[in-house]
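> Take a look and give me a structure for this.
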Amino acid sequence: MKQKNILVVDDEAHIRELLRYNLENSGYVVEEAESGEDALQKIGEQTFDLVLLDVMLPGIDGLEVLRKIRQENDQRNLPVILLTAKGEEIDKVVGLELGADDYIAKPFGIYELQARIKTVFRRLEAYEVKEQPQEESIKINDLIINKSQYLVDKKGKSITLTHKEFELLYLLARHPGRVFNREFLLETIWGYEYIGESRTIDVHIRNIRKKLEGDYIATIRGVGYKFADEG
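Predicted structure coming up:
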């Protein structure tokens, strides 16, 4: 899986260093910018997956940087999390109105920040998956999965699945070989965060396997599941 590239924008060197250290230890690639001008230049020259943007910057402030990203830059859909000083309620409101994906107030805990980053990435991934054209019928090996009729056929035999089981199978089958983690599957299929209940996915996968009588769905230990593209 491709590493996510994050741009950290803050005029305080010790904050940039702290964020770089923790984010790189979490598997992200990190670039730094110490001003709004520097950030806009780097965004224009490189491709980033997310920007951590301090509001209080010298010269062009964070809100203006955000405005330029959303209005003028080729990366106008680039996810942005604002870093705001505690109590700057007006900046949070304006930032969200300008299109910030989230904000977090300083001082913040690194675990909270990492959780916010993961949530933004999951939300973006869910949006991209939902926006892809849905095929009415998917045929993989001996399976036919008919979305319009919510029917699954295996070698001419109809397989009865519950609504959630079907949605889960259909999502995995649309992306054979792609690994989805449990949290993403929960948010996408159930429509909200099922915090602490990732066993729900395991139970549904087990039921699907039993009904299909084949190893269509592979477990990626410690991560999640993928459609194995073979029965």
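
> From now on I want contacts and neighbour counts done on CA atoms only, so please keep to that.
Fine.

> The chain: strands as residue ranges?
5-9, 29-33, 50-54, 80-85, 102-106, 137-140, 143-146, 151-154, 157-159, 180-181, 217-220, 224-227 (DSSP state E).

> what helices or strands is the third one leaning on?
So that's strand 50-54. When contacts are defined as 3 or more CA pairs under 8 Å, 6 or more residues apart in numbering; DSSP states H and E, strand 50-54 packs onto strand 5-9, strand 80-85.

> this one next, for a side-by-side:
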Amino acid sequence: MGKNKILVVDDQIGIRLLLKEVLKNEGYEIEEATTGKEALDQLNTTAFDLMILDYKLPIMDGTEVLEKLEKDNVEIPAIVMSGLVENIASEARKYKLVKSVIAKPFNINEFVEKVHAIVGNRTNMK
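Below you'll find the model as predicted:
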């Protein structure tokens, strides 16, 4: 079995680099996108096991990405990140793809545990 693939979507390079390094060390294969449009383009060409999606993105924000994926019946579990989690949690959870909503800044160990739980469940279902 190959490595699980995760798409990290965030316009902040620091967050992308941190998540890429931490998740690669956990054995995941990581791709990055800086905008919602980029994320959708990558999801059209590559199968991912998880998408880590920033709620606030330039050009096309996280909710627009989730709406498009659900409309197109794309099955990919998502973790949504936001600096304003209390404002967006209930809205983000409306989407069936959203498995978790995480506040920035986050505890990296808790974050990794959530990733393992979501990807592990998905892998067990294959």
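
> before we move on, back to that, out of the strands of the first structure, which comes closest to Arg174 of the first structure?
Set against Arg174 of the first structure and scored by CA to CA, those come closest in strand 137-140, at 7.4 Å.

> For the helices and strands packed on strand 50-54 of the first structure, give me TSV that also has mean neighbour count and distance to Ile15 of the first structure.
Shown next, in TSV, are those (neighbours: other CA atoms under 10 Å; distance: least, CA to CA, whole Å):
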stretch	mean neighbour count	distance to Ile15 of the first structure
strand 5-9	23	9
strand 80-85	23	11
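
> Can you add distance to Ile205 of the first structure and give those strands back as TSV?
As requested, these are arranged in TSV below (distance: least, CA to CA, whole Å):
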stretch	distance to Ile205 of the first structure
strand 5-9	32
strand 80-85	34
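
> Tell me which of the strands of the first structure is the most buried.
The highest mean neighbour count among the strands of the first structure, using mean count of other CA atoms under 10 Å, belongs to strand 50-54: a mean of 25.

> Which residue in the first structure aligns with Val80 of the second structure?
Val80 of the second structure maps onto Leu82 of the first structure when the alignment is built from TM-score structural alignment.

> Not counting its neighbours along the chain, what's nearest that match?
Leaving aside its sequence neighbours, Leu82 of the first structure sits nearest to Tyr103 (CA to CA, 6 or more residues apart in numbering; 4.4 Å).

> Can you tell me what that neighbour aligns to in the second structure?
Looks like Tyr103 of the first structure aligns to Val101 there (TM-score structural alignment).

> show me what contacts the match of Val80 of the second structure?
Listed by CA atoms under 8 Å, 6 or more residues apart in numbering, the contact set of Leu82 of the first structure reads 52-55, 62, 92, 95, 100, 102-104.

> now those as TSV including distance to Lys42 of the first structure?
Shown next, in TSV, are these (distance: CA to CA, whole Å):
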residue	distance to Lys42 of the first structure
Leu52	13
Leu53	13
Asp54	15
Val55	17
Gly62	14
Lys92	24
Gly95	21
Ala100	19
Asp102	21
Tyr103	21
Ile104	23
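
> now, which of those sits nearest Ile140 of the first structure?
Once CA to CA is applied, the member of the contacts of Leu82 of the first structure that ends up nearest Ile140 of the first structure is Asp102, at 39.2 Å.

> Hmm, the closest one is touching Ile81, no?
Yes: using CA atoms under 8 Å, Asp102 of the first structure is in contact with Ile81, at 4.8 Å.

> which residues do these two both contact?
By CA under 8 Å, 6+ apart, no residue touches both Asp102 of the first structure and Ile81.

> how near is the residue nearest to Gln12 of the second structure when sequence neighbours are not counted to His116 of the second structure?
Spatial nearest neighbour of Gln12 of the second structure, excluding adjacent residues (CA to CA, 6+ apart): Thr34 at 7.6 Å. Using CA to CA, to the nearest Å, Thr34 of the second structure is found at 23 Å from His116 of the second structure.

> what about the two, which has more around it?
When Thr34 of the second structure is set against His116 and neighbours are counted by other CA atoms under 10 Å, the residue ahead is Thr34, at 19 against 15.

> mind listing what the alignment partner in the first structure of that one touches?
With TM-score structural alignment defining the correspondence, Thr34 of the second structure maps onto Glu34 in the first structure. When the contact criterion is CA under 8 Å, 6+ apart, the partners of Glu34 of the first structure are 9-13.

> Noted, bye for now.
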